[in-house]
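Peer 1: my questions are about this predicted structure, shown below with the sequence.
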Amino acid sequence: MSTRRIDSLGEISADYDAVLCDVWGVLHNGMRAWTPAWRSLDALRKEGKAVVLITNAPRPKGPVTEQLTALGVPDIAYDDIVTSGDVTRALIRENARRIFHIGPDRDMSLYDGLDVELCEEREASTVVCTGFCDDDNETPDDYAEMLQRLRARDLPMICANPDIVVERGEELVYCAGALARDFGLLGGRTLIAGKPHRPIYEEALRRVANVLGREPDPARVLAIGDGMLTDVKGAMDNGFPLVFISDGIHAREYGEPGKPDAERLDAYLKEAGAAPVATMLKLR
């Protein structure tokens, strides 16, 4: 049986009270916003539905809000945002004091207000990875020797962004999840709270409840996303109906960007064990 294709979220929105919407790859591509996407979320809010953005960005809500505004996503498009950085801060509080940070300087807001000490690799008791230091040019191979050293010391790694790759314009760039994956393959212990893991969804449901003024029925909370290992797996594992955005990071798996082959897309979803309620080319 083929997966239902829809052209507008309005075709199914009556069945839901709230939306958990992915950000990177759905609302923007790292360089510009997709205007029909945020307008569709604004329309849902005007219907009285709760809209919470759920993102694996490794920074707290404040800096992510600023980034969205700069890219052209206005705050009328959502009621709240929960980030991987938000829920990762709880992991850091519980597990880390002396931290070796792997990632760009722009992610340092992750530690604001936390009782931790950032130190050199040899002095650390925990590793926190928010991404690649130079994600324009580096690949996982550039970190292979470092990961071996960290594994040899049996240091735990807290991963603030479980994404393997994201779109930046027309390119794919590596994220912290690629290093957490490789560290895990070495036998290293990783701690992850972002999508697809439960903590970020529990926090998202709390935000939805705050907006609606009542506890939501998960069956009436629609997840929207384009990432198979994060958005899709997270929705499936945590019991949320899903709309899969096909013109995202996996677009080349079943056609050309903007031109998915329907049979190949169905086969791709089936092979991955994914059962979305519908697919859309782009959110609108």
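Peer 2: Thanks, I have it.

Peer 1: hey, let's count contacts and neighbours off CA atoms from now on
Peer 2: Will do.

Peer 1: what are the boundaries of the helices in the protein?
Peer 2: 35-46, 61-71, 84-95, 144-152, 176-185, 198-212, 233-238, 262-271 (DSSP state H).

Peer 1: tabulate the ones you listed in TSV, adding columns for distance to R4 and mean neighbour count.
Peer 2: Output for the helices of the chain, formatted as TSV (distance: least, Cα to Cα, whole Å; neighbours: other Cα atoms under 10 Å):
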stretch	distance to R4	mean neighbour count
helix 35-46	19	18
helix 61-71	30	15
helix 84-95	30	20
helix 144-152	42	15
helix 176-185	30	21
helix 198-212	25	19
helix 233-238	17	19
helix 262-271	10	15
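
Peer 1: make JSON lines from these and add distance to V23 to it.
Peer 2: Shown next, in JSON lines, are the helices of the chain (distance: least, Cα to Cα, whole Å):
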{"stretch": "helix 35-46", "distance to V23": "10"}
{"stretch": "helix 61-71", "distance to V23": "9"}
{"stretch": "helix 84-95", "distance to V23": "12"}
{"stretch": "helix 144-152", "distance to V23": "29"}
{"stretch": "helix 176-185", "distance to V23": "17"}
{"stretch": "helix 198-212", "distance to V23": "14"}
{"stretch": "helix 233-238", "distance to V23": "14"}
{"stretch": "helix 262-271", "distance to V23": "21"}
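
Peer 1: structure B:
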Amino acid sequence: MTTIIRSLSEISDRYDVLYCDLWGCLHNGYTPFAEAVEALRAFKAKGGYVLLLTNSPRPRASVEKQLEKIGVPRDCWDAIASSGDSARAAMLRGLVGRKVWFIGQPHDQSFFAPMEVVSDAVEITQVPLEEAEGIVCTGPEDPSADPEVMRPKFLYAKQKNLKLLCANPDIVVDRGETREWCAGALAQLYTEMGGESLYFGKPHAPIYELARMRLAQAGVDCPPERILAVGDGLKTDILGAQGEPIDSLFISGGLSREDTGTTDQPDPEKLDQALTAAQVEATWSIGFLR
């Protein structure tokens, strides 16, 4: 059973590293959460290391620019590991072929940029679906549209036995007060239709391998029991932490705020029901990161 806490400082002495989610925890897509920023600053002030672990389909440099634009202070985090980078490395090694059909928005073209760490990269060409050897999905072209609009094209893709590389396993995200569909919703539909979807972000292993590489690059040697995953996604952040296994802090006021009855703090009974329904266990829970 999860333990509800009032602030990160209550448990921070137990941990040396935070794997901190972004959307719903540190910002809402438009503005940073002031209390969350201060909580991360306090964790760093006592010697902790903050790794932003995000299912964003963007390269880490692009994620950093987005954080700067939103106004997230640079002094509240140390490094970034993105689902985008993990998936990009696989794509550049030819996992879904050299000719790919791209599903995403124009600003996600940075996904196709070269990576220094991939020395054996193949040449990737974006082509129409009819010519494709595989699919690369960073998200819907229209995040407000029902994923079902993709069913006819996915039926054709499945008949061609195309693999879909999903750069962001999240199903939805809240941009301010607006809920938007993510790449995970399209990958889920494709899988339900009998297609094969490949995942690289939370809760899947590749992004945690990338996180460990980022820690090693920074000279941070931390045993799993001293790492805490912070996030609002039960099927991404919390399930992923459970699989590592590392401890987790569930932010109930994010995607699950209604299910958990969260205003300032979660309703204990509804919180337990939400965790049980998702078939996950969170070490700790809190309404909002603070």
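Peer 2: It's in. Keep in mind that what you see is a predicted model, and the values were worked out from it rather than measured.

Peer 1: about what we covered before: indicate which one of the helices of the first structure is closest to D112 of the first structure.
Peer 2: helix 84-95 (9.3 Å; Cα to Cα).

Peer 1: got the contact list for the closest one?
Peer 2: The contact list for helix 84-95 of the first structure (Cα atoms under 8 Å, 6 or more residues apart in numbering) reads 55-61, 110-111, 114-115, 126, 158-161, 191-195, 199-200, 203.

Peer 1: burial of the equivalent of R252 of the first structure over in the second structure, as a residue count?
Peer 2: Aligning on TM-score structural alignment places R252 of the first structure opposite E258 in the second structure. By other Cα atoms under 10 Å, 15 other residues sit near E258 of the second structure.

Peer 1: same deal with the one 3 residues further on?
Peer 2: Counted with other Cα under 10 Å, the burial measure for G261 of the second structure works out to 19 neighbours.

Peer 1: so where do the strands sit in the second structure?
Peer 2: Taking DSSP state E, the strands of the second structure run over residues 3-4, 17-20, 49-54, 79-82, 99-103, 125-126, 134-137, 163-166, 172-175, 178-181, 196-199, 227-231, 247-251, 284-286.

Peer 1: mean per-residue distance, the last one versus the first structure.
Peer 2: This means strand 284-286 of the second structure. With mean Cα distance after the TM-score superposition for the first structure, strand 284-286 of the second structure departs from the first structure by a mean of 0.9 Å once superposed.

Peer 1: equivalent range in the first structure for that strand?
Peer 2: Mapping strand 284-286 of the second structure onto the first structure (TM-score structural alignment) gives residues 278-280.

Peer 1: the first structure: which residue goes with P140 of the second structure?
Peer 2: By TM-score structural alignment, P140 of the second structure lines up with F132.

Peer 1: its match and E66 of the first structure: what is the separation?
Peer 2: Distance of F132 of the first structure to E66 of the first structure, given as Cα to Cα, to the nearest Å: 21 Å.

Peer 1: go on, E171 of the first structure?
Peer 2: 23 Å.

Peer 1: swap in Y201 of the first structure?
Peer 2: For Y201 of the first structure relative to E66 of the first structure (Cα to Cα), the value is 22 Å.

Peer 1: what of G177 of the first structure?
Peer 2: Where E66 of the first structure is concerned, G177 of the first structure sits at a distance of 23 Å (Cα to Cα).

Peer 1: for L283 of the first structure, same thing?
Peer 2: 22 Å.

Peer 1: got the contact list for R6 of the second structure?
Peer 2: By Cα under 8 Å, 6+ apart, the neighbours of R6 of the second structure are I286, G287, R290.

Peer 1: what about the alignment partner in the second structure of D142 of the first structure, neighbour count?
Peer 2: Using TM-score structural alignment, the equivalent of D142 of the first structure in the second structure is V149. Other residues lying near V149 of the second structure total 10 when counted by other Cα under 10 Å.

Peer 1: same question, Y111 of the first structure
Peer 2: Neighbours of Y111 of the first structure (other Cα under 10 Å): 18.

Peer 1: distance of it from I12 of the first structure?
Peer 2: Taking Cα to Cα, one finds Y111 of the first structure at 40 Å from I12 of the first structure.

Peer 1: cool, and L114 of the first structure?
Peer 2: 42 Å.

Peer 1: what do you get for V51 of the first structure?
Peer 2: The value you get for V51 of the first structure to I12 of the first structure, if Cα to Cα is used, is 15 Å.

Peer 1: distance of the residue positioned nearest the centre of the second structure relative to G261 of the second structure?
Peer 2: Nearest residue to the geometric centre of the second structure (Cα atoms, centre = their mean): N55, 2.0 Å. From N55 of the second structure over to G261 of the second structure the distance is 25 Å, taken as Cα to Cα.

Peer 1: for L222 of the first structure, which non-adjacent residue is closest in space?
Peer 2: Closest residue to L222 of the first structure apart from its sequence neighbours, by Cα to Cα, 6 or more residues apart in numbering: V19 at 4.7 Å.
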